[in-house]
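S.K.: sharing a sequence plus its predicted fold:
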Amino acid sequence: MIRLPDGSGGLRVYEPRADVRAPAPGGAPLASRVVFAAAHVVADPCADTTPDGPAAVDWDATLAFRRHLWSYGLGVAEAMDTAQRGMGLDWAGAAELVRRSAAEARAVGGRIACGAGTDQLAPGAHTPGEVRAAYQDQLALVEGAGAQVILMASRALAAAARGPGDYLDVYGSLLRQAREPVILHWLGDMFDPALRGYWGSTDLDAATDTFLEVIAAHPDKVDGVKVSLLDAGREIALRRRLPDGVRCYTGDDFNYPELIAGDEKGFSHALLGIFDPLGPLAAEAVRVLDTGDAAGFRKVLDPTVELSRHLFEAPTRFYKTGVVFLAWLAGHQSHFTMVGGLQSARSLPHLAKAYELADRIGLFPDPALAEHRMGSLLDVYGVTR
């Protein structure tokens, strides 16, 4: 039994589950869907850092977590916003992460795709040409590391573009340069307010038209699109307009079960931050779907949605705190410290509810360890248990 803060200044009693629900690693390769988990980074808690200084990464623990995801048959989406790109991890750290993770993927036979953006640019105004050159440098580094490219949405391009034409020009140049098909990333402004008006318009219908125009001009260079707008209807409408052979990877951490399951007109693959903590359950669910059992797939994955919606509640960009918190409770790392000090970005009641929701669905391979660590956090906050 543990007493948890209820958000109103009081405490409530919670009885953690005693049984272990977490599936074991291994199993047949995932067949019916391509599934990437966007992975977090593990900070070095003993490094003498500051919130605005370079990140200090615990490389051993960070790579061990990627091996954990690969052991379940998931792909790893590397150096994305889940890894705190632009929120604690700068380009120098991200580049090292790409190189190390891509080498690890080759060593274990894991699938990997890595984010290429423009975050090496200094703050301030930039021309579309300068943004293009920054993208090209990162694209070349990811390809040189042997990973698939995810073209991330760019804050610098959002600031520099004068309209849809600049997006068409920049992305067209990048797709012509790419050696292999890439994943295009559309991250909504709920994840990053600096991306408001991406694709040249705050009207999402107009933005979608420009996005599709980019793809239609280079369908052979687009493996798929990663859509993170938290709007299931908009994602479904978009995927029905994609050219044949171009995948839709859902990035909707609110509605992923229904989008992955799909309908009579199609389905979404997955590239999700919530699959960082949910990796084992996500793999189990997709293997059920591989047998044609859509109802069984939903039975496994639907109960996880309440946790995901909690972690990704507004302000959504701070979901990373809950992701790392759950990794600590689950025993994937020895501490709850984040690059940039982001462990302070969510309240104690928020974290307590995340613990409870995760425990209810059997997310923790060692429930007693998770309860002990939750209790130790309460001690740090001075909560009398």
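M.R.: Arrived safely, thanks for sending.
S.K.: can we go C-alpha only for contacts and neighbour counts from here?
M.R.: Fine.
S.K.: so which residues make contact with whichever strand or helix holds I260?
M.R.: Following DSSP states H and E, one finds I260 within helix 256-261. Helix 256-261 is touched from outside by 33, 232, 236, 250, 267-270, 289, 294, 297-298, 301-302, with contacts defined as Cα atoms under 8 Å, 6 or more residues apart in numbering.
S.K.: how far off centre is it?
M.R.: Centre-to-centre, helix 256-261 and its host chain are 16 Å apart (Cα atoms, centre = their mean, to the nearest Å).
S.K.: what are the buried residues along it?
M.R.: Y256, P257, E258, L259, I260, A261 (16 or more other Cα atoms under 10 Å).
S.K.: presented hereafter is structure B, for comparison with structure A:
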Amino acid sequence: MTTVELPAKGGRIERYAVRNAPLPSPKANGNPPSFNRVAYAAAHVVADPFADNDPWLDASIDWERTIAFREYLWDLGLGVAEAMDTAQRGMGLGWPEARELIRRSLDAAKGRPGALVACGAGTDHLAPGPDVTIDDVIRAYEEQIEAVEGLGGRIILMASRALAAAAKGPEDYVRVYDRILSQTKEPVIIHWLGEMFDPALSGYWGSADHMAAMDICFGIIAGNADKVDGIKVSLLSKEKEVALRRRMAKHNATAAVRMYTGDDFNYAELIAGDDEGHSDALLGIFDAIAPAASVGLTRLAEGDEAGFHDTLAPTVPLSRHIFKAPTRFYKTGVVFLAYLNGLQDHFFMVGGQQGARSLIHLAELFRLADEARVLRDPDLAADRMRKVLAVGGLG
């Protein structure tokens, strides 16, 4: 039996025994599984631990391991949502690195029939400030969209910190989104990222009230429905997501627009759906629980909804822990689990973000990952957990 001594609250150390076997691989006959939901995992980047840089300032990336992780996701049947907040966009990963990441991912996907990639385009190269105008925001969006489309990529239209700072009201959001959507080559996925993920996006769409903001957002979608594949809602509220999903389904112009859940607290029930519809998925947690996501979605596609819930229900406590407040630091847990599972050889992150969560937090993550059956090799995971604790002075 694999055991590891883990720190617990109150200054205690307790011996923890791994209880659960990892989930079996869902791959059949060497081919990725197929699903009846569109499912993207927002993928993280692997830092280069051998770079002689300033870790808080420079984004040095291990490109080989970063692309290998995307191949791992494609093998499991998942699409890749590239250069999103899970890749530390705006928290260590700048636009030049994001553009290179997008290029490399799209190149890697070309040799894999059916491999889904959608790419984040935003305005993060434009620093918010009092002199930034709405026209500046439009130009910044256009620059990134031109770059992504020039590489052959499909667009995820990311929320803009610069727009949130510059907008005087809802009419500025309407102006920006109408202009941008009128120019895109293919339908995009709009990303509504809540302030729990990024405080700089508070009041997005022109209102601090999410339901009032939803009215503005819905109006933009309805007015540009032929240019919108879907909207990803990341508000950690199933009620708000379902409200918008049902509203779109009942409106002729928006009935075909997809709802991509970004709710890392309630994804299982939102993906399963109800008699009035379901959500597809574009989730950061799918990076961390990719095998469980693949197995669960395979069972759902086979008509086994009970099996879908049996597989994903144990992952929800893990996800809620990884995404607990301050939610913006969830990337630390995602990368830590990749390290535990042997998907990268170190626990270093772009921007030094490996230090954004406590050892107590990481220890509880280990316990919950075991309960979710997403520790691919319990012996390896336990050994790596011990090494991280030792670096922290608890070994």
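M.R.: Okay, I see it. Everything numeric here is computed off the predicted structure, so don't read it as measured data.
S.K.: now the TM-score, please.
M.R.: Here the TM-score for the pair of chains, by TM-score structural alignment, normalised by the length of the first structure, is 0.97; 384 aligned residues with a Cα RMSD of 1.2 Å.
S.K.: mean deviation, the helix holding I260 of the first structure versus the second structure?
M.R.: In the superposition with the second structure, the average deviation recorded for helix 256-261 of the first structure is 0.3 Å (mean Cα distance after the TM-score superposition for the first structure).
S.K.: quick one: that helix aligns where in the second structure?
M.R.: Residues 267-272 of the second structure are matched to helix 256-261 of the first structure when aligned by TM-score structural alignment.
S.K.: can you name every helix or strand that whatever helix or strand comes next after the helix holding I260 of the first structure contacts?
M.R.: Going down the chain from helix 256-261 of the first structure, the next helix or strand is strand 269-272, by DSSP H and E. Other elements packing on strand 269-272 of the first structure under the criterion 3 or more Cα pairs under 8 Å, 6 or more residues apart in numbering; DSSP states H and E are strand 35-38, strand 247-250, helix 256-261.
S.K.: which other residues reach strand 269-272 of the first structure?
M.R.: 33-38, 77, 226, 247-253, 256, 260.
S.K.: next, the distance between the ends of stretch 48-60 of the second structure.
M.R.: Using Cα to Cα, to the nearest Å, one end of stretch 48-60 of the second structure lies 5 Å from the other.
S.K.: flag every buried residue along it.
M.R.: In stretch 48-60 of the second structure, counting by 16+ other Cα under 10 Å, buried: D48, P49, P55, D58, A59, S60.
S.K.: then stretch 14-33 of the second structure?
M.R.: Buried residues in stretch 14-33 of the second structure, counted by 16+ other Cα under 10 Å: Y16, V18, P22, P26, K27, P32, P33.
S.K.: ok, the residue nearest the centre of the second structure to A162 of the second structure distance?
M.R.: The residue lying closest to the centre of the second structure (Cα atoms, centre = their mean) is G284, at 2.5 Å. In this view, G284 of the second structure and A162 of the second structure are 23 Å apart by Cα to Cα.
S.K.: what's the local residue count around the counterpart of G10 of the first structure in the second structure?
M.R.: Applying TM-score structural alignment, one finds that G10 of the first structure aligns to R12 in the second structure. Using other Cα atoms under 10 Å, R12 of the second structure has 9 other residues around it.
S.K.: what sits against D178 of the second structure?
M.R.: Taking Cα under 8 Å, 6+ apart, we find D178 of the second structure in contact with I220, G223, N224.
S.K.: whereabouts in the first structure does the helix or strand where it lies align?
M.R.: Applying DSSP H and E as the criterion places D178 of the second structure in helix 170-181. Aligned using TM-score structural alignment, helix 170-181 of the second structure spans residues 164-175 in the first structure.
S.K.: then stretch 384-392 of the second structure?
M.R.: Stretch 384-392 of the second structure corresponds to residues 373-381 in the first structure, going by TM-score structural alignment.
S.K.: same deal with stretch 347-354 of the second structure?
M.R.: Mapping stretch 347-354 of the second structure onto the first structure (TM-score structural alignment) gives residues 336-343.
S.K.: ditto for stretch 133-151 of the second structure
M.R.: The aligned range for stretch 133-151 of the second structure is 127-145, by TM-score structural alignment.
S.K.: just give me the neighbour total for V334 of the second structure.
M.R.: Residues near V334 of the second structure, counting by other Cα under 10 Å, number 23.
S.K.: measure it to K238 of the second structure for me?
M.R.: 22 Å.
S.K.: same check on R70 of the second structure?
M.R.: Going from R70 of the second structure to K238 of the second structure by Cα to Cα gives 28 Å.
S.K.: the more surrounded of those two?
M.R.: Ranked by neighbour count (other Cα under 10 Å), R70 of the second structure and K238 place R70 first, with 27 against 19.
S.K.: the helix or strand containing that one: average distance to aligned residues in the first structure?
M.R.: For R70 of the second structure, the host element (DSSP H and E) is helix 63-75. With mean Cα distance after the TM-score superposition for the first structure, helix 63-75 of the second structure departs from the first structure by a mean of 0.2 Å once superposed.
S.K.: relative to the first structure, which residues correspond to that helix?
M.R.: Mapped onto the first structure using TM-score structural alignment, helix 63-75 of the second structure spans residues 59-71.
S.K.: give me the buried positions along the matching stretch.
M.R.: Neighbour counts over stretch 59-71 of the first structure (16+ other Cα under 10 Å) mark W59, A61, T62, L63, F65, R66, R67, H68, L69, W70, S71 as buried.
S.K.: now distance to V149 of the first structure too, for those residues, in a markdown table please.
M.R.: Listed next are those as a markdown table, based on distance: Cα to Cα, whole Å:
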| residue | distance to V149 of the first structure |
| --- | --- |
| W59 | 22 |
| A61 | 24 |
| T62 | 20 |
| L63 | 19 |
| F65 | 21 |
| R66 | 18 |
| R67 | 20 |
| H68 | 22 |
| L69 | 19 |
| W70 | 18 |
| S71 | 22 |
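S.K.: from the residues you listed, pick the one nearest G115 of the first structure.
M.R.: Proximity of the buried residues of stretch 59-71 of the first structure to G115 of the first structure was ranked by Cα to Cα; the top entry is R66 with 15.4 Å.
S.K.: so who does that closest one touch?
M.R.: Per Cα under 8 Å, 6+ apart, neighbours of R66 of the first structure: A39, V76, S101.
S.K.: list just the nearest of those to Q333 of the first structure.
M.R.: Set against Q333 of the first structure, the nearest of the contacts of R66 of the first structure by Cα to Cα is A39 (13.3 Å).
S.K.: what lines up with the closest one in the second structure?
M.R.: Aligned counterpart of A39 of the first structure in the second structure: A43 (TM-score structural alignment).
S.K.: in contact with its match, which residues?
M.R.: Going by Cα under 8 Å, 6+ apart, A43 of the second structure touches R70, V80, A81, E82, A83, M84, T86, A87, G284, D287.
S.K.: cool, thanks, talk later.
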